[in-house]
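Trainee: below: sequence and its predicted model.
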Amino acid sequence: MKKIFKITGIVIGALIVLILLAGFIGYSRMSYKASNNYSKLGEKAEKLKVDGHEFRDLNKNGKLDVYEDSRAAIEDRVNDLVSQMSLEEKAGSMFITMIGMTPEGEPMDKPFMTSNPLDIMMTFMMPSSSEMLINRKMNSFNILHAHQANILARYNNNIQLIGEKSRLGIPVTIASDPRHGSEHNPGAALSTPTFSQWPTSLGLAATRDTVLVREFGNIARQEYLATGIRLALHPMADLATEPRWGRSNGTFGEDAQLSAMMTKAYVLGFQGDSLGSTSVACMTKHFSGGGPQADGEDAHFPYGKDQVYPGDNFDYHLIPFEKGAFPAKTAQIMPYYGIPIDQTDENVAFAFNKTIITTMLREKYGFDGVICTDWNIINATKMGDARAWGVEGLSPLERTKKVIDAGCDQFGGESSPELIVELVNSGQLTEARIDQSVKRIMRDKFRLGLFDNPFIDESIANDIAGKESFRKLGKMAQAKGTVLLKNDNLLPLKKGTKIYAEGMNEKELLNAYGELVDTPMEADVIVKRTNTPFEPRDEYFLESFFKQGRLYYSDEEKAEILSLISQKPSVVIVNLERAAVLTEIAAESTALMAEFGLSDEVATDLLFGVKKPEGKLPMELPSSWKAVLDQKEDLPYDSKDPLYSFGYGLTYPTQTISMTTE
């Protein structure tokens, strides 16, 4: 037995040594590659003084070029820059993808000690920062990390310095998905506690307050600017006409006119009346409307590739763009993954579809801004196959050509500029066509002032991001967007009410106005917070982050809620990511609220009348699962006998509020 233990110990020890050795070799190789890449960079840009003005000598030639001259017209600067760019530099500019950073705000080039799954994924499943920035000559990236504001700002400055040291000193555009809510989904939204916290787009729509939405955009703009984020990969102008769709919570609901109003206010808040050095550019998505997914399945996944129009309502989904995004002069547009079935001359996904991109977006609407594809539609990655719906049989090279021929400018989630170089060198694409797209991309960098100064003050980032006045307004919006669906003379609660609570992370906050008790038996009122039901899935990498499938509670889930709230007068607060079937819960509860990103602090204020729920539903709530199945994916408010109709919402009579409002 001792001999077996000894042999086992030797084997385990040998395995540990081999693992450590392999790790050391891998680390050394990555370190060497990074060092070699950085050695290719030039010097920092020196300052040039001309006619009493100071400029950055970005190409290090000792003289002032037109593209370096902030006094010159933007079109002249764009043309001068592009004329100096090599084909490889142009091709690199046409890609934007995820990039990693260390907890210290450094570029991610090699492994480091971490327990964060995102860090591990970015280290081993993505090209290194130096590879993309230097070898592939890319200069647009989206960040996924949610570090403190000063760390994000430091990262901006570090990566901008790399850009400055490149041959032409082209600055980096840093982009981000939404960061101001509580949802964390690497494929759609990033919870960032350092920023002020607001309701989702559904909650903003529930306020019906375009002034508030524009102010949200203005505040988010300031927080983005403080951390170096200059491109918002939002808003979503899609319509949630299909209640099962897992991305409904990123929309402004199912009504096209409401969505148009909200989209316009949102973009104006981020960009201002025109794009400038204090703007954050918006990439509004997903043209021509990504909501009518067949059976509600999301187009991130193969089973959700089809968008269908059984109600012949394609044009309805254009309204938020026609009356919202375009009048607000959105800088950029993103088409979705799906195939608009039988709406054009070929059933291929939007980004590959020339009728959608050129005939409609470019020619009909005259849009001349950047059109960027959604992420990962060209190449398979370690995270899965390419989402090349409708063109699965084409090679990555052929897909790339088809996207450019369709009229798109930039490839999201991809880092393969060598494909564009090959297409031009082989005569399949002209360099003049590439120049069209590169000029659009560079034009936005110039308009945003990145060529003149892409660096930011790290020391003030924490003072701006999450400023108390910003957080206060965010809390007000959370309350204003909460919808009171039912109230049988229970709310607002009286001071001193004994409460038993479930589903609250900070239930002790209830003690500020009431008394938290340990059992339902001791309580005067039961408060239950719950979420929208969904179907857990895990076949594909991102599936666990997308809430899809059923909108009804399972028998087990329903029994748990009903058995609790039937014991005493009860308040149920449901977080609506989609249009849940709440029929049985509504019948049993004494009061029912729908919220769209509500902190326990604000929930407590609402329960006791310190704040009032004022929201109106941005989509109808169906009365049954059958009603959901019978409705048509492209039509708004078409479920039979909805439990609560679009626009429904109660509030507290002013005279009954139990405590002084803030």
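Mentor: Nice, thanks for sending it over. Numbering: from 1, shown residues only.

Trainee: C-alpha only now, for contacts and for neighbours.
Mentor: Noted.

Trainee: show me what secondary structure element comes after the host helix or strand of L152.
Mentor: Element membership for L152, per DSSP states H and E: helix 149-164. Using DSSP H and E, the next helix or strand after helix 149-164 towards the C-terminus is strand 173-176.

Trainee: next helix or strand past that next one?
Mentor: Per DSSP H and E, the helix or strand that comes after strand 173-176 is helix 201-207.

Trainee: so what does that following helix touch, helix or strand wise?
Mentor: helix 256-271, helix 468-480 (3 or more Cα pairs under 8 Å, 6 or more residues apart in numbering; DSSP states H and E).

Trainee: quick one: contacts of the first one?
Mentor: With contacts defined as Cα atoms under 8 Å, 6 or more residues apart in numbering, helix 256-271 is touched by 204-205, 208, 210-211, 213-221, 235-237, 239, 251-253, 279-282, 316-317, 319-325, 327-330.

Trainee: same deal with stretch 96-108?
Mentor: Stretch 96-108 is touched from outside by 119, 122-123, 126, 128-130, 138-145, 147, 151-155, 158-159, 375, 410-415, with contacts defined as Cα under 8 Å, 6+ apart.

Trainee: can you flag the buried ones in these?
Mentor: Taking 16 or more other Cα atoms under 10 Å as the criterion, what is buried in those is 119, 122-123, 126, 128-130, 138-145, 147, 151-155, 159, 375, 410-415.

Trainee: put this next to the previous one:
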Amino acid sequence: MLYLSMKKNLNLPVALCLLGASCLIVLGAMTAGSAVTLLKKQPAADSSGIVLVKNANGPTLGYSTSSGIKILTVDGLSFKDLNKNGKLDKYEDWRLPVDDRAKDLAAQMSVGQIAGLMLYSVHQAIPALAGPFGRGTYNGKLFKDGGIDPAWVTDQQKEFLIKDNLRHVLVTTVQSPEVAAKWNNNVQALVEGTGLGIPANNSSDPRHSAFSGVEYTAGAGGKISQWPDQLGLAATFDPAVTEQFGSIAAKEYRALGISTALSPQIDLGSEPRWVRINGTFGEDPQLAADMARAYVDGFQTSTGSNEIKDGWGFNSVNAMMKHWPGGGPEEGGRDAHYAYGKYAVYPGNNFDEHLVSFIDGALKLKGKTKMAAAVMPYYTISYGRDVKNKENDGNSYSKYLITDLLREKYGYDGVVCTDWLVTADEAKTPDVFLAGKSWGMENKTVAERHYKILMAGVDQFGGNNDAGPVIEAYNMGIKEHGEPFMHVRFVQSAVRLLRNIFRVGLFENPYLDVENSKETVGKPEFMTAGYNAQLKSVVMLKNQGNVLPIQKGKTVYIPKKYVAPNKSIFGDVTPEKWEDAVKPELLKKYFNVTDDPAKADYAIVFVNSPNGGAGYDFEDTKKGGNGYFPISLQYGKYTATEAREHSIAAGDPTEPGITNRSYKNKSFMAANAMDLKIIEDTRMAMKGKPVIVTIAVSKPLVPAEFERDANGIVASFGVQNQAILDILSGAAEPSGLLPFQMPANMQTVELQAEDIPHDMLCYTDADGHTYDFGFGMNWKGVINDSRTARYVNRVAKPVISIKGGTVAIASTTAGAKVYYTTNGTTPAFVKENEYSKPFKAAKGSTIKAIAKVYGVDNSSMAEFKAGE
């Protein structure tokens, strides 16, 4: 790439002839006035058809010759004539404030163009897949048919980009950074030449998770930097690590053409059975808030020459925090992607704590961007939380939650985007993943759902490629409120959506340097930072007799790993299999290895958290049942004798007549119960020699089943096996802390409240260590440092005392209120449970007490049995 500085006396056409076909034009002061001039000879393009024009005192402009746009000059500065009218419109003037530009452009847009801007595409793989999820064709052919460039734009993408004016594309898998960059350039060239020249704002769900079998080599690059799962970031208890992740991930995203992250997931993980707890920052509101703030600051902040204004710039990625107002308190742990998990419940009356990670975290940044650019409500019906309209509809349909609470009470004017498919029709049974999730609005039309969402204050529809229903909703609004009202409403959303595209510089240059993308994504220093974070996230739970680290030269035995049969969301069935837990070639770099336990000094058993089911089985309904089952956090058979007699919420059109979702007295065994047997068999085979259990943790689990069979226990949260081996061998020291409680048994899981964190009886091991939130060990023993001082026992556990049958409860935290029960259940934070004075307790009654500071946190559970 050649750089040419254009000064007053340099003739532009001559300079272009000198440069030839590939150039970067640098424009300085060329005219004294403010006249708008269309360059008579436009700059030449590089081999891909992309032209770069550098302003001496402004941003570099990028455009494609195929788009048909031209360059305007004003006062010697260059601007893109995106609407091709030969004039410099406000939205084309990069010198103006973002809001001025967004308002000008929104005012020029038609209803159809704004409706397209409100769409967010279904998942798009690059190149397109042949299966049912993100299927795409190229001139009618599938990619697998051959002869197709993987960076081409699909037929379906062309249709929704041109016909439906869609500009927000959700990208899933990409073949390589090179292909991603070329595809981005092809998409941007296509939309740049259409209508008003609005660029595509491509997005991604999290894509930096580590793969267990991949080996890290210092100084080597990779496909993309690999970091622990979000729970693993939480386990570091270090927001600086999370901010570093955000900053690095943003640079890699921008190199892939991604400018919006559908993250972070900042739901409070207060319900231990919920399958999506692995994507959260754990169960503590203050830790979650600090991590959310760090994550968004890292993603959104540009510095130095990459900053455009107020921290936003060419390295910035819009962060979409999710899921408002917290998707964690799913009844029974069942997930709201399915009709059987549509209800979030609040038996503890603890709604306020679920907002802390939003209002004190992602909406209260330390950086100059101030707050997360976008928010996504969850699928759930936040049951009984609409205190104004008394509606029980999905969160995206709730005007109370979106407008009254988020926008008006908390002052949020960013983009609100629904979760995917909330406006589509649901399936015929409650257990279908690839179907609509229009909870509470199942019996309305698709257009009526769009209208309800618009009136709730939402700006965008996730997973909808079709502008038709949005325009229908607009016309419904005209009938009810008149066209001036609906026009203002549409423009309001358009400004919010455009703001996020302007702030990251896409209007000036949405194009990527392919070679730079290849060098940036997975560069060695990014890989090293990710691997170091993995090491910091590993939690050592047990180290009996200082059995760890394993001494150099020792011989280890590692049993095969059992992979349970699995049925995917598409219905594909994977049979059970046995495989190496760790690649032998990697293992031999650390230890001597044997297949004979008798010859081993140590055994290392690799297992996964218990796969305790989803809480529903449609086959049960064919036998006269209601379909509902317990979700288990243990490997062995579990019978839910302590479950609720009646569910808090129930009801869905797919299950007429079912008004109670209770699973009381039903049983379930984990699909991977074999993992427990492997631990037990290994213990027997080792005949008293040390057994180390390393668990890939995706949610809390009951350690009581296996703890006494293990001399050492290490928990990981989405890391490479190599990181675990570095810990076990002593190459690195464990420093991670538990981001949630580990329950003593399933009884305490059933008795806890879905919406209250820290409310379980935690497991205590043979060494007397309790696996509570914030517990972890290093080589010296239990960790007590600045991290535990900040986050653990922020609200102190109440002290229960009894004398002569009279119970007194005390809190040592200023401003805390104490709530209690005498029947062994978690106390709800309601007036009738509030402690005010000593009381009499019947012998044998179980007293539970929690201290709470509103809007901050609550303590862990204090438990006392009267008469003991």
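Mentor: Arrived safely, thanks for sending. As the structure is a computational prediction, the values presented were derived from the model and not from experiment.

Trainee: then V572 of the first structure would be within a helix, right?
Mentor: No: secondary structure assignment (DSSP: H, G, I helix; E, B strand; the rest coil) places V572 of the first structure in strand, not in a helix.

Trainee: please say which position in the second structure it maps to.
Mentor: When the structures are aligned by TM-score structural alignment, the residue of the second structure matched to V572 of the first structure is V693.

Trainee: and for A299 of the first structure?
Mentor: So A299 of the first structure corresponds to A336, using TM-score structural alignment.

Trainee: how many residues are close by its match?
Mentor: A336 of the second structure is surrounded by 23 other residues when neighbours are defined as other Cα atoms under 10 Å.

Trainee: which secondary structure element contains it?
Mentor: Short version: A336 of the second structure belongs to no helix or strand, going by DSSP H and E.

Trainee: now it, nearest residue through space, not along the chain?
Mentor: Leaving aside its chain neighbours, A336 of the second structure sits nearest to K342 (4.3 Å; criterion: Cα to Cα, 6 or more residues apart in numbering).

Trainee: just give me the neighbour total for that neighbour.
Mentor: Here the number of neighbours of K342 of the second structure (other Cα under 10 Å) works out to 30.

Trainee: relative to L24 of the second structure, how far out is D297 of the second structure?
Mentor: Going from D297 of the second structure to L24 of the second structure by Cα to Cα, to the nearest Å gives 32 Å.

Trainee: may I see the buried residues of the top helix by length along the second structure?
Mentor: Longest helix in the second structure by number of residues (criterion: DSSP state H): helix 483-503. By neighbour count, and taking 16+ other Cα under 10 Å as the criterion, the buried residues in helix 483-503 of the second structure are 486-487, 489-503.

Trainee: so what's I561 of the first structure up against?
Mentor: Listed by Cα under 8 Å, 6+ apart, the contact set of I561 of the first structure reads K528, I585.

Trainee: that one maps to what in the second structure?
Mentor: For I561 of the first structure, the residue aligned by TM-score structural alignment is I679.

Trainee: again, but for Y67 of the first structure
Mentor: Counting by TM-score structural alignment, which is the criterion used here, Y67 of the first structure corresponds to Y91 in the second structure.

Trainee: before we move on, back to that, list the contacts for the match of A299 of the first structure?
Mentor: Going by Cα under 8 Å, 6+ apart, A336 of the second structure touches E330, K342, Y343, Y379, T380.

Trainee: on that earlier part again, average distance between the helix holding L152 of the first structure and the second structure?
Mentor: The superposed helix 149-164 of the first structure is, by mean Cα distance after the TM-score superposition for the first structure, a mean 1.0 Å from where its aligned residues fall in the second structure.

Trainee: if you count contacts, what does that helix end up packed against?
Mentor: Right, helix 149-164 of the first structure is packed against helix 210-227, helix 461-464 by 3+ Cα pairs under 8 Å, 6+ apart.

Trainee: buried deepest among these, which one?
Mentor: Neighbour counts (mean count of other Cα atoms under 10 Å) averaged over each of those peak at helix 210-227, with a mean of 23.
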